[in-house]
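A.B. asks: after the sequence you'll find the predicted model.
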Amino acid sequence: MGKEEIVVPVIDLANFPTELEKLSAAATKLGCFRVINHGIPLSLLADMKDTTRSLFQIPEDLKLRNVTQNLLEGGYVPLNYIPEIPFFESFGIHDASSPADVHSFCSLSNASPHQREIITDYFEKLHAVMMDIASRVAESQGLVGYSFKEWPCHSRLNSYKFSSQDIGRFGLPLHTDSSFMTVLQDDDSVQGLEILDTNGTFISIDPVPGTLCVIIGDVGKAWSNGRLQNVKHRVVCKKALPRITISLFLLAPKDDNIEAEPAFIDADHPKLYQNYIYSEYRKQTIVTGLRAGEMLSLLPKLPEDRRSSSPILEEVFEMASPLVGRPSIQDVVVSQSNVLGNALFPLIFEDQLVDASQVGLLNKASRKNGKPALYLLEEDTNLFVESLRFTLIGPVLVTLVLMEIQLIGIEIVRVVREQLLDCTSLKIPIHCRPLLRSQSPGTSGNPDLRQLMGKEEIVVPVIDLANFPTELEKLSAAATKLGCFRVINHGIPLSLLADMKDTTRSLFQIPEDLKLRNVTQNLLEGGYVPLNYIPEIPFFESFGIHDASSPADVHSFCSLSNASLHQREIITDYFEKLHAVMMDIASRVAESQGLVGYSFKEWPCHSRLISYKFSPEDIGRFGLPVHTDSCFMTVLQDDDSVEGLEIMDTNGNFISIDPVPGTLCVIIGDVGKAWSNGRLQNVKHRVVCKKALPRITISLFLLAPKDDNIEAEPAFIDADHPKLYQNYIYSEYRMKCMVTGLRAGEILSLLQP
């Protein structure tokens, strides 16, 4: 396991300047050290640890008062909330250096006067220690008197409720801290922290009572121009005992701007990283799952400002000029670092794709007739958007060339001037196929524009549930080739569909405290997702019902949401009828593959009521990124007037699935593909904001057998059709999708024998 023990450097804060050289070595080589003589009484450390334990014992309703819209700002994380670490529970304080924030945390947690006194005294002293350590680290690099007092300090109080089944599991997976530095009061008796040393070996950092552990983070590395070491670390369960830790994170300057100190830059030490916005950086680590320092490699130093014309840009404008006219290079590229011409387009068009492809940002590039051509497949849309965000991260004024499609008309390239003060506002609605200068609009050689942009409309197969067995062949083709179809004559009255949509809208209007009553410890089991909770889709809000085929679960949801008697009647009737339709469709799909009379009645059905509060700034953004549904099948009541659903067809193009009132849309998922031994098609799909209007959808997911075991039906396995996938446990599969970020069916390929 690579778990040898080493002696972590111990820095005596009472012995400066003697310790400076030792501190410098610890901070620049290992990125981790301990401090003694820090000035916090041992009794206060013990009292704070006891107080923290007691906070995790308060009633759940008091804990949930600490829930925030954005966990990056503090807030409470319940047990089971993060599927891959269900034993993890945490309180956060937005800025523990702020007496007001500490006071607010104490009030929300109903802390006693004695507890409040301990918490206040602890963070006051811990913050003073943080300031002392940080200034000493700066001094060790030659910056005497450098002050970090204006930098906010986030805190996390963590509880790991480890059981015997958890031994060997990650309490926290491998990561670097995004902040400048972390000061950790570890658990005195339950070890678990491991760091990656300079040889790439994991070493156990066992607790030493009375000391504080210091860990250098990503901001420290960028601020020092690469001198300080942002150490990779993780937490591993080694004992079936509860583990309590308290961390204080020195985040970033008050203005949120991260840049290397000028003293660390000279002719022999050129600038390694772009300036960037810390809050945006943290969001991107969540969006991409790159949480072990990889993000810094996406912030290379850019060339000095040059106004000379880029040959790559010249080609782009020559390609675009037949459509929109030729703009001036100076009108298009005006920025402090010539971002567009010297960073973005070389990344896309030149032969400089090695580093980008290694981190999965871009994987498509093309040259036509020896000339650069903008070439990105539709399935790479999210990758391109993220690459732009990384490339242009920071408070720069740039002019962007945005590629977009007007479904009516011939304009496909237009130049847009935009201030990139907030990278989340960046919108690239579509991607271009190769466009050659010789193909001007209106010529016979010009490809169809809808096909160019992958936004063509197709007629999704419509299955008439009242016309069986005639429809069986048509259903089989739809389920095995496209993986998506519509159903009519499903038996749910149009009036009930409309009433349920109205009821759903009204549920998203109830007071926040009622919504939060639906928060669960595990979102995979249902629960409420507030606005802004998922940073990359802040407009997304959702209610979940654990098993909508269960009257008890539906009743519980209605009670928690304080639904009126009329609303309760509508919700109950709707899910009763929708579940019956789901059972009918699923059995018809099985019948279309030769399994007559197959029953799915014991399979639970999860439901999600989703609201997308789209604004003009969201147009072109993903409402949900590309994914497959992990379940067997989804039945969707789409928004009748606000489109957004797109699926990937058999040619790899994304096609718009516009709503058809009165129908239900059916989508085959991963379990369907595994259960059918590869016959059914688990279709990739996404939601894209196309209108600045609220969008409401209701989904019912047919999950898995009651025993949670997924295996191919024996009828689908023979000498000509060997078994394609290993048996697997559905709940574990869903967790793996969450842990790895592989949510577009890739996990199935890892289950091949």
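C.D. replies: Thanks, I have it.

A.B. asks: C-alpha from now on. contacts and neighbour counts both.
C.D. replies: Fine.

A.B. asks: by contact count, what packs against whichever strand or helix holds Ser559?
C.D. replies: Element membership of Ser559, judged by DSSP states H and E, is helix 551-560. In terms of contacts (3 or more C-alpha pairs under 8 Å, 6 or more residues apart in numbering; DSSP states H and E), helix 551-560 is packed against strand 540-545, helix 565-592.

A.B. asks: indicate which one of these is closest to Ser476.
C.D. replies: helix 565-592 (5.1 Å; C-alpha to C-alpha).

A.B. asks: tilt between the closest one and helix 551-560?
C.D. replies: 150 degrees (axes from the mean of the first three to the mean of the last three C-alpha atoms, to 10 degrees).

A.B. asks: helices and strands around helix 565-592, which ones?
C.D. replies: helix 472-477, helix 494-507, helix 551-560, strand 694-702.

A.B. asks: and these as a markdown table, adding distance to Glu314?
C.D. replies: Output for those, formatted as a markdown table (distance: least, C-alpha to C-alpha, whole Å):
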| stretch | distance to Glu314 |
| --- | --- |
| helix 472-477 | 47 |
| helix 494-507 | 50 |
| helix 551-560 | 59 |
| strand 694-702 | 40 |
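
A.B. asks: most tightly packed of these?
C.D. replies: The highest mean neighbour count among these, using mean count of other C-alpha atoms under 10 Å, belongs to strand 694-702: a mean of 22.

A.B. asks: show me what the strand or helix carrying His114 is packed up against.
C.D. replies: If you go by DSSP H and E, His114 is part of helix 113-140. The elements that helix 113-140 packs onto, with contact taken as 3+ C-alpha pairs under 8 Å, 6+ apart, are helix 20-25, helix 42-55, helix 99-108, strand 242-250.

A.B. asks: here comes the other one, which I'd like you to weigh against the first:
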Amino acid sequence: MLHTAPIPTSLPDRFVFPADQLPPATTATISLPIIDMSGGRDEVRRAILDAGKELGFFQVMNHGVPEQLMLDMEVLAAEFFEMPEIDKAAYYSADINKANRLYSGTTYETGGERYWRDCLRLAYDFSVGDHVKDWPDKPQRLREIMEEYVVKARGVGMEILKMVCEGIGLRPDYFEGGISGGDVVFQMNHYPRCPDPSVAVGQPPHCDRNLITVLLPGPVPGLEVAYNGDWIKVKRIPGTFVVNFGCQLEVVTNGMLKSIEHRAMTNSEQPRTSVATFIMPSGDCLIGPAEDFIDENNPPLYRSLTFAEFKRTYNVVKLGASLNLTTNLQKAQKEI
């Protein structure tokens, strides 16, 4: 059920996390490695692998997505969340299995979301004719811009995956087919101004369960990445995407490339909106360490699971409870 009350001036109790559950604060701010995708292919490929091994995160520029499209996406995403609640009510659902839905911790009266975040999650299925018929059509041009944007953002992710293949010795089409053939999940995250950021969480520490993520972070800071036992604030560079490797890429490379924890912090000064594009495997795709990375000296660190099984595993153990994804996965897999 929706209500139209303004965001409260004090934080409701259900959003207050005990001190021992709050992520440690950080003051470190860095610019992630910036990779110019218009450079020589060998140079770009090497930069992607170096950044991926060091941080699991990097930024890309000259990626082929028009900057005006990125700006339009930022503006329209923010405008969607600023619309009156009555205009968004039809998209709200508490059903976590629904492909397209709006859910919220800050604006709706009921629901278990404890995080100071509103989220519009949409699925783009390349196998059907009308990909976006169930997507929001307000504000004006939102659906048109979202569809153009998600196709181009996926293209950036797939090109990066091709370069990863070239760099680590996998066949060039390794990430074609089922391993990247699920719905492209398009997620707009909105973090309203928070009455008390010191005790609230936008998104908790987590690793992405997909293959690769292409993020439009927006102009307001809030993304933080785990690094050397601490957290670093990501400095946004206009015109770039933030890219990070998901759990499936770590599994395929048997731990060579890492899926790194990250989190979203709140602030009391201004709202923040980000747009994430997740390249997902199909549910029945069997994923395990590639044979290229397995020998008598390098046993598999992970079991082979379908992506559907992996998602159940992901929910058994909160991947991100520590900085060691391998340990978390191995512990979770015992539950299957």
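C.D. replies: Nice, I can see it. As the structure is a computational prediction, the values presented were derived from the model and not from experiment.

A.B. asks: hmm, back to that, which positions in the helix holding His114 of the first structure come out as buried?
C.D. replies: 115-116, 118-120, 122-140 (16 or more other C-alpha atoms under 10 Å).

A.B. asks: do the same with stretch 257-275 of the first structure
C.D. replies: Going by neighbour count (16+ other C-alpha under 10 Å), the buried part of stretch 257-275 of the first structure is 258-260, 264, 271-275.

A.B. asks: can you check stretch 50-70 of the first structure too?
C.D. replies: For stretch 50-70 of the first structure, burial by neighbour count (16+ other C-alpha under 10 Å) applies to 51-53, 55-56, 63-69.

A.B. asks: make JSON lines out of these and add distance to Ser587 of the first structure.
C.D. replies: As requested, those are arranged in JSON lines below (distance: C-alpha to C-alpha, whole Å):
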{"residue": "Thr51", "distance to Ser587 of the first structure": "55"}
{"residue": "Thr52", "distance to Ser587 of the first structure": "52"}
{"residue": "Arg53", "distance to Ser587 of the first structure": "51"}
{"residue": "Leu55", "distance to Ser587 of the first structure": "50"}
{"residue": "Phe56", "distance to Ser587 of the first structure": "47"}
{"residue": "Lys63", "distance to Ser587 of the first structure": "44"}
{"residue": "Leu64", "distance to Ser587 of the first structure": "41"}
{"residue": "Arg65", "distance to Ser587 of the first structure": "45"}
{"residue": "Asn66", "distance to Ser587 of the first structure": "45"}
{"residue": "Val67", "distance to Ser587 of the first structure": "42"}
{"residue": "Thr68", "distance to Ser587 of the first structure": "43"}
{"residue": "Gln69", "distance to Ser587 of the first structure": "41"}
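
A.B. asks: what lines up with Arg303 of the second structure in the first structure?
C.D. replies: Here Arg303 of the second structure is matched to Gln274 in the first structure, going by TM-score structural alignment.

A.B. asks: oh, that last question was meant for Ala200 of the second structure, not what I typed.
C.D. replies: Mapped onto the first structure by TM-score structural alignment, Ala200 of the second structure lines up with Arg169.

A.B. asks: could you give the number of residues near that match?
C.D. replies: 15 (other C-alpha atoms under 10 Å).

A.B. asks: ditto for the one 3 residues further on
C.D. replies: If you count neighbours by other C-alpha under 10 Å, Leu172 of the first structure ends up with 17.

A.B. asks: what do you get for Ile329 of the first structure?
C.D. replies: 16.

A.B. asks: how close does it sit to Ile82 of the first structure?
C.D. replies: 48 Å (C-alpha to C-alpha, to the nearest Å).

A.B. asks: repeat for Glu576 of the first structure
C.D. replies: On the measure of C-alpha to C-alpha, Glu576 of the first structure and Ile82 of the first structure end up 30 Å apart.

A.B. asks: tell me which element Pro205 of the second structure falls in.
C.D. replies: Here Pro205 of the second structure is assigned to strand 203-206, by DSSP H and E.

A.B. asks: what's the closest of the helices and strands packed on helix 565-592 of the first structure to Ser357 of the first structure?
C.D. replies: strand 694-702 (34.6 Å).

A.B. asks: got the angle for the closest one vs strand 540-545?
C.D. replies: 30 degrees.

A.B. asks: which stretch of the second structure lines up against the helix or strand just after strand 694-702 of the first structure?
C.D. replies: The element immediately downstream of strand 694-702 of the first structure (helix or strand, assigned by DSSP H and E) is strand 709-710. Alignment of strand 709-710 of the first structure against the second structure: no match, by TM-score structural alignment.
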